[in-house]
Structure formats: C-alpha cells, structure tokens
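Enquirer: just coords:
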C-alpha cells in the first residue's frame, strides 16, 4: 500500500492506494505503534511440557516478529525483550502508555497430549479486536498448517484492560509432543512470526478505513476560541486535546490523527466562552460502500431522542449510535417502529463516557424493514443514526444524521430535488399512540406551492417519495410539514450527480431564523458545494452570504429568495470562491431556512452529504458518530 495525500475540505487526507508502500504511516502521517507482548516470563514459565518452556518460545517468536514489523515502517513496543517477570496490569500499562494502535499477545497452548492446532482470541463483542484476531489467525494458519481451532472470544485480562484493539494468539500445543517439537524449530517459529506480522499489516492498511473530521467555525471577529475536544470510545476511555480557532476562521481536525482504529464520539467545548459552530464529516471506503456523510453537532445531551429514518431492507444496514457522556452506567430503551405499525422495545446499558453501536438488523422483526426509532435514557445521552447500502446496481454509500430531542408539529426542509438522477424521500415518524395527519407544502423555485395531505399510523414511520408527487416533476423543492400531532421529519436523497452515485440525509428543522451558520464548505478540485435557501414566508427575503476564508478573509454575496420559494447558490460558480475551503454565515431580512449540500470525487470515495445550518454558535457541540477504523 502507498499512502497518498488528497485535499478535501481544507485538510490533507491520507488514502490507501493498491501499490506497495512506504508503509507504517497512519492517517495524518503519525507512525502507527504496535505492541507485542511475549506471554509469561521470569518467575512465570507458562506451560512446561516435552522439554519446552512456553515463556521461552513466546519470547523467541516475538523477537522474530519485531524486525518484520519494523521493516514495514511501524514502531514496535515490546512488553519484554528478556526473561523478566511482568504482571498482567504492567503489560497493559506498557501498551496504554505508549498509545499503541494495536496489542498482540503471543502464547502457546496446553491441555491434553492429543490437543492440537492454532486458536486466536479477542475480547467479548470487540468488533475491531475480532477483525485483528481474524487477520492474524488466517495468516498464521495459512503458514504453519496446523488444525484451525478458529477465532474465539474470551475475557483475558490483557484483552480487557488494553485501550486499543487486541488479540491473543495460541500458536500450538506444548502438551502435544509433535507440536512441541515444531515450536523448537527456528523455521516454524519464523513462520508464526511472519503470519503475525502480515496479519497486523493487513489490519493496519485495511482500505476500509474511515476518516473523520471535526470542522469548527469561529464567527467572532475579535476573540480566539480556545477549544477542548473530548473523544469517547466504546471502552469508556476519554482522551482530551486542545485547539484554537482564531477570529473569523474555520479549523479542521482530522480525528484519526488522535484516535486510531476506533468508533468514537466527540464533545467539542469552547473553554473560554467564545461560541463556535461545529460539524463532523466522515469519508469511507469499505467492503459494503464508499462515500461520505456529514452532520452538525447537537447542543446538549437529552434523555429522549427520535430518528425518523432507518432501513434494513433493499440492501441497507442501519446503526443506532449512542454517546453516553455521563459518569455512570446508563440504562437506555430503544423503541423500533415499522412502517406497518409493528413495534419492538430493546433495553441496553451504556458504560460511562462511552460510545455504543447497535446494528438494527439484529433486532427481532427488523431484519428487513423500514422503521423509525425512539430512544429513552435514564441519564442524558446523544443519539445519531448511520446507514450504509449497496443496491447491487452500482450505487453504494452512506448517510448519517443526529436525532432530534422532541417531536413537533411544524418542520422545514430547504433541500430537495426530483430531476434526472435524483430521488428525494421525506420520512415522518409518528411516535404517538393515535393516528396523525400531516399537511405537506412543497415550495418550488417559481413561487408555486403544491399541498398534499397524508395519514400517519400510530407508532409508525411513513415514507413519501417526492418524485411520485404530482406537480413535483423535475424540480428543486423545499418542504414544510404541518401535523395535527407532534411528529419527527427527515429527508433522504439518492443521486447520480454527474456520475457520482450515493445519497445524503438531513433532519428537518423547526426553526425559522434570520441568521444561519454552516461550518463546512469546499470548492477544490472534485468538490461542488451548494447553499440552499428556503423562504416559507409571504415576503421576499433579501439575503447576504458571508464566506469566511482561510487566513481570515471574507467574501460577501447578496441574493433574493422570493416568497414561498427556494433558492440554490452554487458556491463554486461565485467569483473568488474557486478552490477554497470556507464556512458560511447567512443573514436575511426575513426568517428563512438554510442547508448545505456538498458533492465530491476523491479517488474511490465518490459521494455527497448535506446538513441543515445552525441558527446560533454555542460553547458545546456533541457528536455521537465518528470512526477511525
């Protein structure tokens, strides 16, 4: 693999190409760290049988692994290089203090004289640990050709108490005379070492890696925002970093530079009280899908969240992502509501300061379904939903949106398009035990308004395909939803944008405001950014778009958004706005709604994402989703 720099919204992104490296560099250029742990040692010999001491063989194999890994460009940390005694906690401390990206413990097995073969362990329910263990196991078994005992889960101390993906290899059985003899053979030891090294390398260069970015905008023209970023992972660990966002600037943080190979939630906090705006963008390329998604943060945690969109049908996978910023364990209940009104309730307990991920296809009755989700927690949490798909016809991708903390009777969506290659859907969750009725006002660029009515089953989700609505053929469209009971609304779009095939999603907003902020925007090669303006009022809206540029520069453009209509501004086409990153401040003489849509072509990561603007900067922003695997 070769690491190649690719420019995306104001950052340098590292993508893996299928040629042989310069290897070892992680995303952002940081050298990846591998911790190798030769099991036992000193006063602890491990298994002793057939004239073989396990501690000796473990060390010999580990010392053979080290130069192989170093030759690949990684940094190696050994828990021991001689015959010394180490406690299990000391081994974990060595790996954790080194901020290792992965931990691999080398052991050999003992049981009966007839026991045989190779097995590899990961910790319970550790997706990344299993992935690492599987790659190592496959490469070792392929080389030494002993009985394949498989990859298994276990609660071994070093797997539980290390902060990174971890695997434990049991290469062969010392109690088996034939395998004990092999373990003393330098060539056999080298085969194990090469298998471990190759498995580690395949894990670390996995082209399925995700790149996560936090985008921060400081609209204050005088004061620098001093920002703390708190990263929370699935194991309950927290890491804190400090950044500065100068006045009138936008700053991009590549989370992979700080947190490697993890699912991660983030809290962005301005510690000196200067309010900022924050978004998160994720770019991905893995076996199911490639593309990207983006979303604004939410202002606070809540004990209740709603997700209108979700599907496990049609080639889709849906994940509910929950960030628990609380100090204690936190029970949560998830109610899944199908389109036909069928409901299921699941209960889970979140670890303190952790991120929890649920694959909805594992929920009974929701293996192939369209649905909405309601989340209730004992203590406040943050909830998002991510969806990935491959329709089998050349369109794959993913989109993501934060939940909304409460249903409402009125919602707005600025973006929507039913022209060639685009399909737009509005998703409505009715969390009430009674039927609801929704009025949909579709506002077109020419000021025409098409109105339709829809009935909503109790505790259900309804999907409306705008391309099939009479009067909405081949047009830009904004949407206003008015319901007789509180509901939740989202919009999903699937597109072929000049050969870029993917999809995007956004929650609707209940807000009409005269000022809007959008942190993300980029017009470099391969990127198109649009600002979408919806004016549901009776009076034309004179509007100014102020683009905050690198170095503190600013570009202003004035437009008029006619009454009860929608206006689209392609930023790439504006004078002086080519080839730059930017954030956007929108100021209007009338209350309006603002969204941002972005389409991109980055090697294999073609796609697009959209996000509703935010009406005001704040000192805290929460993001449940994030991935650096």
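Expert: Received, thanks. Everything quoted here is computed from the prediction, not taken from an experiment. Numbers count the residues shown, from 1 in each chain.
Enquirer: use CA for all of it now, contacts and neighbours both
Expert: OK.
Enquirer: if I look at the residue lying closest to residue 490 once chain neighbours are set aside, how far off is residue 401?
Expert: Among residues not flanking residue 490 along the chain, residue 507 sits closest, at 4.3 Å (C-alpha to C-alpha, 6 or more residues apart in numbering). Counting by C-alpha to C-alpha, to the nearest Å, the gap from residue 507 to residue 401 is 6 Å.
Enquirer: before we move on, the earlier item: near the residue nearest to residue 490, how many other residues are there?
Expert: 27 (other C-alpha atoms under 10 Å).
Enquirer: The one 10 residues further on too?
Expert: Around residue 517 there are 26 other residues, counting by other C-alpha under 10 Å.
Enquirer: Would you quantify the distance from it to residue 298?
Expert: Distance of residue 517 to residue 298, computed by C-alpha to C-alpha: 14 Å.
Enquirer: Residue 598 too?
Expert: Taking C-alpha to C-alpha, one finds residue 598 at 20 Å from residue 298.
Enquirer: Check residue 596 too.
Expert: Distance from residue 596 to residue 298, by C-alpha to C-alpha: 17 Å.
Enquirer: Next: residue 420.
Expert: 33 Å.
Enquirer: ok, these two, which is more surrounded?
Expert: Higher neighbour count among residue 420 and residue 298: residue 298, with 24 against 12, using other C-alpha under 10 Å.
Enquirer: Now do the contacts for that one.
Expert: Residues in contact with residue 298 (C-alpha atoms under 8 Å, 6 or more residues apart in numbering) are 382, 402, 621-623.
Enquirer: Sort out which residues of stretch 431-447 are buried, please.
Expert: Neighbour-count burial for stretch 431-447, counted by 16 or more other C-alpha atoms under 10 Å, picks out 431-432, 436-445, 447.
Enquirer: oh sorry, the question was meant for stretch 284-297
Expert: Those would be 284-285, 288-297, for stretch 284-297 by 16+ other C-alpha under 10 Å.
Enquirer: try it against this one:
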C-alpha cells in the first residue's frame, strides 16, 4: 500500500463540487438554488456577482433571499430575467458591504445560477469612462454553481492548514436552528472537531486553519472535512493563500461540498505544464481522494487526451478515514498536456480536483461529476474586455477568455450542440462540434466573433452522455482564473437556439488621441468608437498602411494601438474589425522626434470660452439620454462652477447631480444622433463650451 506525500507548499491542491447520481447524472430541480459562500467585504476587495441563465422562451421572475453573517434580516428582492438570456446581479447592490452572505434563489421555471467572486486592491468601477476611483486589480477569483437542496452531511476531500487559509461556510435556509459539527481528518485519519449552532436563515463560518495550524506540519498539513447537521444545511469550502496568509490574499478557490460519496468521479478539465510556446503560464493539476469508509480502498485514476488516447493510469491506495491523491507532474506522459480524468473504486469515496498556476500565484477549483449527462447548463461566460473590470491607470485591462472542456467517456462519438445566450434577451448564437469517444475536446469562445466583448449563458446538448466544465481566464498572460463543473439538465428540458443573432455592432470611430506622434514610432494611440471586436482575431489598425506595432481591444468602445515608425507627414488610420473597414483620412500626423506632439486642440472638443479648458467624460452616449456626464472646467480667469450652474446639451437642459468647485455632474437629456454643443452657464454667463455626441 502506498501513501502520497506532496512536497511542502504544493500539498494543498484540488477541490470539488458534486451532484451525485445513479446511472445517469441526476439533474437538480432547477427552480431553487442555494449558496453558502459570499462576501462583499471591501477591506479585502471582495466583489460578488450572481449569474443566471434562462433557457426558457419566456421571461422568468427570480426571488433573491439573503442570509447574513451578522444576523441582519434583509427583505427579499425580485429580478426579471429575459427569455433565453444571461443576467448579472451585483451582490453589493443587494446587500452593501458585508463580510458574509449566503443566498437562496427561487423561480417558477427552470434556470441555472452561479456565483463568482473577485478580489484585490479595490472594487468594481461604475461603467463610466473617466472614473477616477480605485478599481480592483482582480488578482484572483473563484466561481461555483448553487445546489438545489440542503443535506445533513457534506464531504470535502481538500483542505490545508499551514500555507493555505481554509474556511467552511455553512448556511441554514430552514426555519429550525441547525446543530452543526465539523470534523477535520488529517492525512493519518486523526480527527479534530468544531461545533456551532447556525440560526434559521443565517450563515456561519468555520475556520479550520485557526484550530489546526499548530497541530499540522508543513508538507503534511492537508485534511479532509465532514460537516454534519441535525437539519438540512448547505456547506461550501473556500481556500485563500498569498503573502502574509492567513490575512493576505493572492489566489483562491471555492467548492460546494459533496453530499454522497460515489464509485466514479469524472472531470473534463486538467492541464499539466504549459500549452504555449513560451511556457507561461504553467500549471499543476492535482486529484485529491478521501476515503470515509472503515477500510482501505484502491482508486484507479485515468487520464484521457484527444482522439481517444489514454495518456496515463495510476492506482492509489487510500487508508480508512484518510486522504490520498495524484499529482499529475509525477506522470511523465502528462507533461504539457490537456486532459480529462476518471477516478473509480469499488467502494464509495470522494474526489476533488484543482489546477494551480506554477508557483501558486492562482488556482482554480472545480467539481467532479458522478455520471455524464446529455445536457448541461452554465450561467457564467464572458469573452473580451469590459469597462466594469478595468482601471484607466492599469495597463492590464483584464480581458477574459472562456473555454469549455468536454469529456466523452463513452465509446461512440458525440455530436455536441452549444447554445450561447447573451444579455439582450432571446439573442445568441449556436455552434456544433464532434467529440470522439474516450476523448476530450475544448470550445474556445474567442473563435466566435459574435461573442466578442459579450457576457453569455451557455446551454449544451449532446447525442451521447458527456461531462462539461467551464474555465475562465483573465488578465495579461491569463494571470488568474476560475473553473466550474456544468449543471446537469434533464433530457426533458428542451434547449433551442435564440431566435435572434447578437445585433451586428455598427463599427464607428469617434476619436483618435493623440493625433500626432514621432516618426520613430512607439506612440500609444487610443481609438474610441463602437462595435470593436477581438484583439487576437479580425481586428487590425494600420497607420499609412503599416500595421500597428501592438494592438489591444480594451472593450467594445476603445482600443489602444502603438504607432509604427513612418516618414514625416499626415497619414490615414485604417481600422479593420468585424469584417468592416473604416478609413480615417489624415487622422494621424508624424512629426520629428522631439517636436511638439501635444494635441490639446483636439482634446478640448469644441470652442471653450476664453481662458477656459473643458473636459467632458464620457463624450458620447445614447440618443435616449440618461448618460452620467462629468464636465470639468479649468478656468485661468478665476471663474468657477458653483451651485445654481446649468448645463445645456444644445438647447436641452441637463439634470444636475453634483456640483463642485471645477466640476459638475449631470444626466444627459435625450437628443438626436450626432454632435451637439454642451454649454456650462454660471450666473447667466457661459463659462465653458464642449461637444457631446449622441449615437
């Protein structure tokens, strides 16, 4: 018999959520979703979102109930999710700044629901260009879908009490107090317990690191967890790590517990080493095994690649009440490979899996499925850049990449149809791929231009039972990420394509800044407009016919390009994106190195009053009105904006929201498409003029 011993600093690895089933994956009810974990604690930079996917042909009303750590009762809140759509809700908007929040979602029709959490250095920004507050650097994040019901027992195969900071969140959605006992089992089977009463409609957090850290030795600090209760509860586990842990946070992941051990665990995702030529990022995959039975068990772990190839197989013996596992790095055939995993035994056990960035800068945790399913659902998915997650002062715009690993454990090829639903209601795109038997294939949404710079829910159907996960990366070099198992759906749930394709964005360019740069190249040029596509595919910027040295689409309304070297003079800028070519005649002027490249005349947008410089942010908005606009005035003559000042868009007065010494915030009125003069009036005098464009 063997016992796996991990090196220090990499022992803790792998996590899971599982919905156990008999011969076919038993789908949840899809009308109730429970989450034990959640936080909007600004001290740690926590932001939380609830994502909902509606596969129905009609809108669905969803009720949110929130159970707080501090015991404060919050009134239920309802939201309407459009037909065949994805919906995003900020928990901060529902509950404010709170250390612990559990949730219950209910609906009359089937939906799928997930939770994401991000952290680091600030909070999400209002989606307003020019916002100057601190924005989260999103150094880490995790995701998980809810469970449809509570249970009296929950199992976790992963946990670590030295390098990682582990928490167990327990939510009681019922009307009766729950007497909860949490049992921690180290790698030798030694048990330590904690007990607490969780009030009705409340959440409590257990901190195993605090009670175990002195008992455990580095390199042998792992433990499994069993949560028991006298009434149904919901339990999740979170693990965080980084400089100064347990208080510091760099990376992290979360997982729902497993309510029933099983004979088989299936994972669609796994990666060892790197799949990129530069070798960055590089990953380590772990499979953690917990044996809750009274005798030792042998677990067979198999790894499958593409085209029906079994890459590796290993057997681990796990002692009674103890943990074992597999580190993919120990198997040479898995080096620099992506794979799916199957773990089996003759006695029920619990398995979890995690993928870590080499060096433990970040990690993802995901669930295992006990059986495949012909249909799967995901509420979360996003591709490209979004202003909500970006900081104007940070070069890393945290652009997202979404992947769907698919594992076909059978011997017959599966035809897989994927329906993507965007946030616009009954709008999306459908794709079809083939997955050979005993194989893994991956869908990368970057390849679908219809999804560029969009958020979406995903519903998948297959001719054969399969297992599907979703992995989301973001940031330069895919610096962070999260992963989740899909939600198995019943065959009786009809999945259909959205009736409308995502509206083809009208590609326009509204501003190029700066409009001058040195002939040696290297000037960073911001191009603002609409309808921009993916950075990697289908988008190009040319200066006088010469491609930009570097290009990044930050979101659908802004890109940055590095001007190439060119001879003196004015040149056209050509933008090619989404199959459309836009030529801006003479939009950029090359000047001698060291010559003035200032572009103040262009920046001021309009003809300001004498002695005044005005900045309007944003400088465009929908013709329907409603855009929050900041007008900032620098007046060398001493005139200032003061209470009672007015702002006009053409002849229409804007509603004033806030006035400061040199800045006034207003709500743009409705207007016709095109440019309109903006005037600021103080004491009956025009003190500033600018330009705003309606689209």
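Expert: Yep, it's here. The model shown is predicted, which means the values in this text are computed figures rather than measured ones.
Enquirer: follow-up on the earlier one: may I see the buried residues of stretch 431-447 of the first structure organised as CSV, with secondary structure and distance to residue 329 of the first structure added?
Expert: Output for those, formatted as CSV (DSSP: H, G, I helix; E, B strand; the rest coil; distance: C-alpha to C-alpha, whole Å):
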residue, secondary structure, distance to residue 329 of the first structure
431, coil, 27
432, coil, 29
436, strand, 36
437, strand, 39
438, strand, 39
439, strand, 41
440, strand, 41
441, strand, 44
442, strand, 44
443, strand, 46
444, coil, 48
445, coil, 50
447, coil, 52
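Enquirer: Out of the residues you listed, flag the one nearest to residue 311 of the first structure.
Expert: The closest of these to residue 311 of the first structure turns out to be residue 431 (C-alpha to C-alpha; 17.0 Å).
Enquirer: Counting neighbours, which bits of stretch 58-75 of the second structure end up buried?
Expert: 59-60, 62-69.
Enquirer: Filter the residues you listed down to just the ones in strands.
Expert: Residues of the buried residues of stretch 58-75 of the second structure located in strands (DSSP state E): 60, 62-68.
Enquirer: Contacts for stretch 280-296 of the first structure next, please.
Expert: 207-215, 278-279, 297, 388-390, 396-402, 502, 504, 506, 604-614, 623, 626-627.
Enquirer: where along the stretch 551-695 of the second structure do the strands fall?
Expert: Secondary structure of the stretch 551-695 of the second structure (DSSP state E, counting those that start in this stretch): strands at 558-562, 569-577, 580-591, 612-617, 620-621, 628-635, 646-649, 652-653, 655-659, 663-667, 674-682, 685-694.
Enquirer: Mean neighbour count and distance to residue 222 of the second structure added to the ones you listed, as CSV?
Expert: Listed next are those as CSV, based on neighbours: other C-alpha atoms under 10 Å; distance: least, C-alpha to C-alpha, whole Å:
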stretch, mean neighbour count, distance to residue 222 of the second structure
strand 558-562, 20, 46
strand 569-577, 19, 50
strand 580-591, 17, 55
strand 612-617, 21, 52
strand 620-621, 20, 54
strand 628-635, 21, 51
strand 646-649, 22, 63
strand 652-653, 15, 64
strand 655-659, 15, 54
strand 663-667, 20, 54
strand 674-682, 19, 63
strand 685-694, 20, 59
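Enquirer: Of all those strands, which one is nearest residue 73 of the second structure?
Expert: With C-alpha to C-alpha as the criterion, residue 73 of the second structure lies closest to strand 655-659 of those, at 31.7 Å.
Enquirer: what's the matching range in the first structure for that closest one?
Expert: When the first structure is aligned by TM-score structural alignment, strand 655-659 of the second structure has no counterpart there.
Enquirer: Now do the contacts for residue 473 of the second structure.
Expert: Contacts of residue 473 of the second structure were listed using C-alpha under 8 Å, 6+ apart, and they are 400-402, 479-482.
Enquirer: Apply 10 Å and report the result again.
Expert: Contacts here follow C-alpha atoms under 10 Å, 6 or more residues apart in numbering; on that basis residue 473 of the second structure touches 141, 364, 382-383, 398-403, 479-483.
Enquirer: how about it, what's its match in the first structure?
Expert: By TM-score structural alignment, residue 473 of the second structure lines up with residue 599.
Enquirer: neighbours of residue 396 of the first structure, just the number please.
Expert: 22.
Enquirer: my guess is it contacts residue 317, does it?
Expert: No: between residue 396 of the first structure and residue 317 there is no contact, the gap being 11.3 Å when judged by C-alpha atoms under 10 Å.
Enquirer: Could you name every residue contacting both of those two?
Expert: Residues touching both residue 396 of the first structure and residue 317 (C-alpha under 10 Å, 6+ apart): 288, 388-390.
Enquirer: so who does the aligned partner of residue 488 of the first structure in the second structure touch?
Expert: Correspondence of residue 488 of the first structure to the second structure, assessed by TM-score structural alignment: residue 350. Contacts for residue 350 of the second structure (C-alpha under 10 Å, 6+ apart) come out as 16, 18, 155-158, 224, 257-265, 288-292, 323, 343, 368, 370.
Enquirer: repeat for residue 279 of the first structure
Expert: So residue 279 of the first structure contacts 213-217, 252, 268, 294-298, 518-520, 611, 613-614, 621-623 (C-alpha under 10 Å, 6+ apart).
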